[in-house]
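[1] Sequence plus the predicted model coming up.
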Amino acid sequence: MTQTAFEEQEIPIAEFQNLGLSKDGRLHLGEDDLKALLAGHRTEMIRLHNLTDGEIKIMHLDAKISLRRNEQGNLDLLIHPVYREPQGPAYLTDGETEKFANGELVNLDKVVEIGGVKKEVLIEFDKDTNEFIITDTAQILAPDYVNNQELTPDQKLLFRKGKEVEIRDGTKFRYTATDPNGIRSNKLHLIASLLIDGGLSYLLYRGLKALSKDEKVSEDYSRGYYDALEDMQVRKVNDRVKGKNVHHR
């Protein structure tokens, strides 16, 4: 989860149309990819068509895409193609870059200087595109509850640093910018809740990926998941007059 949320009507349709991802004002994207974009995450790999780079025309290109708000307040479409070789940022050592590339490092939390300002960032490596992803940890929004269990300040801090968090029902999860959901877990499904304007907003995650390539995802539903689901359904009925507050991911 990041402190970035876009509305569908803000999407730069013309830019999507130029890539063959929109026609007659309608987006040609899968539901999961659209949700990833609106949540501020990257999509899965998508085939783009008829790209131009100066005088060079590219018939098709496999890449991930994302959205970013520019200084004018509008959304720009970003393309993340597959790079031949990974290029680590200057504040990574050669050893750290190599560990990311061969899978020894999942992420790294560092305080670095960007534009003359010191920031704490989470560094990750997207193996699909051979690209490093840098996220300002101040922009990572930790959930207030997961499966009906309130997270402690320490657990929220771990989440923002990309570390694994475990709650009482055995569910483990961590933040990641490399996944369209923005989160990975040892459970296939979980329910996260955010306190917004005095009320709870629910995010129901389905089909989550494993925490690492060596681990498996459990399809079992925990007691906490069922409790959160029941609470979510009750609140949904009670808050119907205020609009839908449940989002499926």
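    Cool, got the structure.

[2] Only C-alpha atoms from now on, for both contacts and neighbour counts.
    Fine.

[3] for the residue nearest the centre of the chain, what are its contacts?
    When CA atoms, centre = their mean is applied to the chain, the residue found nearest the centroid is residue 182 (2.6 Å). Shown in contact with residue 182 (CA atoms under 8 Å, 6 or more residues apart in numbering): 1-2, 41, 175-176.

[4] Second structure follows, compare the two:
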Amino acid sequence: MVQKIYKDQDLPMGDLGQIGLAENGRLILDESDLQALLSGSRTGMLKLQNITADGATIDSLDAKLSLRQNDRGSLDLLVHPVYREASYPEYLTDSEAESLEKGAEVNLEKIINDHGVKKEVLVEFDKETREFIITDTEKVLVPDMVNNEYLSLEQKERYRKGKEVELSDGTRFQYAGGDARGVRANKLALIASVIVDGGMSYLLYKGLNAMFGQKHDPQKADVYSKGYYQALEDMIKKNETERPANRRNESEQIRAYTRSGYSR
């Protein structure tokens, strides 16, 4: 799941300005792409105009963006253009890299040696940029509940390792490091809950992409379970309690998104 790990005020506005996405201290970026950056994910594909770097100017470039914290604690802006050829990490075999590129495998779990420390990583392939994506599985935020249903230890471990998880209500979802929302599902929306400091934090994901290699079922993707709507109401109540000044507008926006009937 995706949750903010960076703050708005820490964004590298100078770097964003150089690629035409910030001007006079104001961001020129869609909300969904901003949330992707703040959560540590990649944005969707962007068309960058009049990029200036090292004295050179590029008229137009299709690329995705992400952020990475440097040794000084500040954020660096990473640009992921479309590569002509994919260059895979040395710990993948030729056949493993080919399987990811062709979509025969959604992801691969590998144990690597990172400066003398063994680390478990998930390797995916971004077909849009032709780039291999490496995710430290320890940094994947695993939900405690989805659609008001607690995940078992086995389900949590499956999610962390990029494997498909299915709920009793038929909702299927999977971690996706290359997706701007960080998750794919057989539904257009789901609600994840994470226990933080003894309380419950709710995350509404909407406009989700379909599971890898699949398409959304137009008759089922926008039909939600009773558990989903219970989680939705719990989230609205929590928002109203914590932010009473904004509760009317925010609650109405949330309610307006999903008003189709639920399935039992």
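    Sure, I can see it. Remember, it's a predicted structure, so these values are computed and weren't measured experimentally.

[5] Got a TM-score for the pair?
    Here the TM-score for the pair of chains, by TM-score structural alignment, normalised by the length of structure 1, is 0.93; 249 aligned residues with a CA RMSD of 2.3 Å.

[6] How much space separates the residue nearest to the centre of structure 1 from residue 216 of structure 1?
    Going from residue 182 of structure 1 to residue 216 of structure 1 by CA to CA, to the nearest Å gives 18 Å.

[7] for residue 11 of structure 1, same thing?
    36 Å.

[8] whereabouts in structure 2 does the lengthiest helix in structure 1 align?
    Among the segments of structure 1 that qualify as a helix by DSSP state H, the longest is helix 223-238. Aligned using TM-score structural alignment, helix 223-238 of structure 1 spans residues 226-241 in structure 2.

[9] Is residue 211 of structure 2 in a helix, a strand, or coil?
    For residue 211 of structure 2, the assignment made with DSSP: H, G, I helix; E, B strand; the rest coil gives coil.

[10] same check, this time on the one 4 residues further on
    State at residue 215 of structure 2, reduced to three classes by three-state DSSP: coil.

[11] again with residue 40 of structure 2
    Residue 40 of structure 2 ends up coil, using three-state DSSP.

[12] Count the neighbours of it for me.
    22 (other CA atoms under 10 Å).

[13] Quick check: closest non-adjacent residue to the residue nearest to the centre of structure 1.
    Leaving aside its sequence neighbours, residue 182 of structure 1 sits nearest to residue 176 (CA to CA, 6 or more residues apart in numbering; 5.0 Å).

[14] And for residue 107 of structure 2?
    Using CA to CA, 6+ apart, the nearest residue to residue 107 of structure 2 is residue 124, at 4.7 Å.

[15] Then residue 191 of structure 1?
    In space, and not counting its chain neighbours, residue 191 of structure 1 is closest to residue 204: 4.6 Å by CA to CA, 6+ apart.

[16] can you map out the helices along structure 2?
    Under DSSP H, structure 2 gives helices at 13-18, 31-38, 94-102, 153-160, 226-242, 247-257.

[17] Of the ones you listed, flag the one that's most buried.
    Stretch with highest mean neighbour count among the helices of structure 2: helix 31-38 (a mean of 19; mean count of other CA atoms under 10 Å).

[18] Mean per-residue distance, that one versus structure 1.
    Its aligned residues in structure 1 lie a mean 0.6 Å from helix 31-38 of structure 2 after superposition (mean CA distance after the TM-score superposition for structure 1).

[19] give me every residue that touches the residue nearest to residue 182 of structure 1.
    Taking CA under 8 Å, 6+ apart, we find residue 176 of structure 1 in contact with 124, 162, 182-184.
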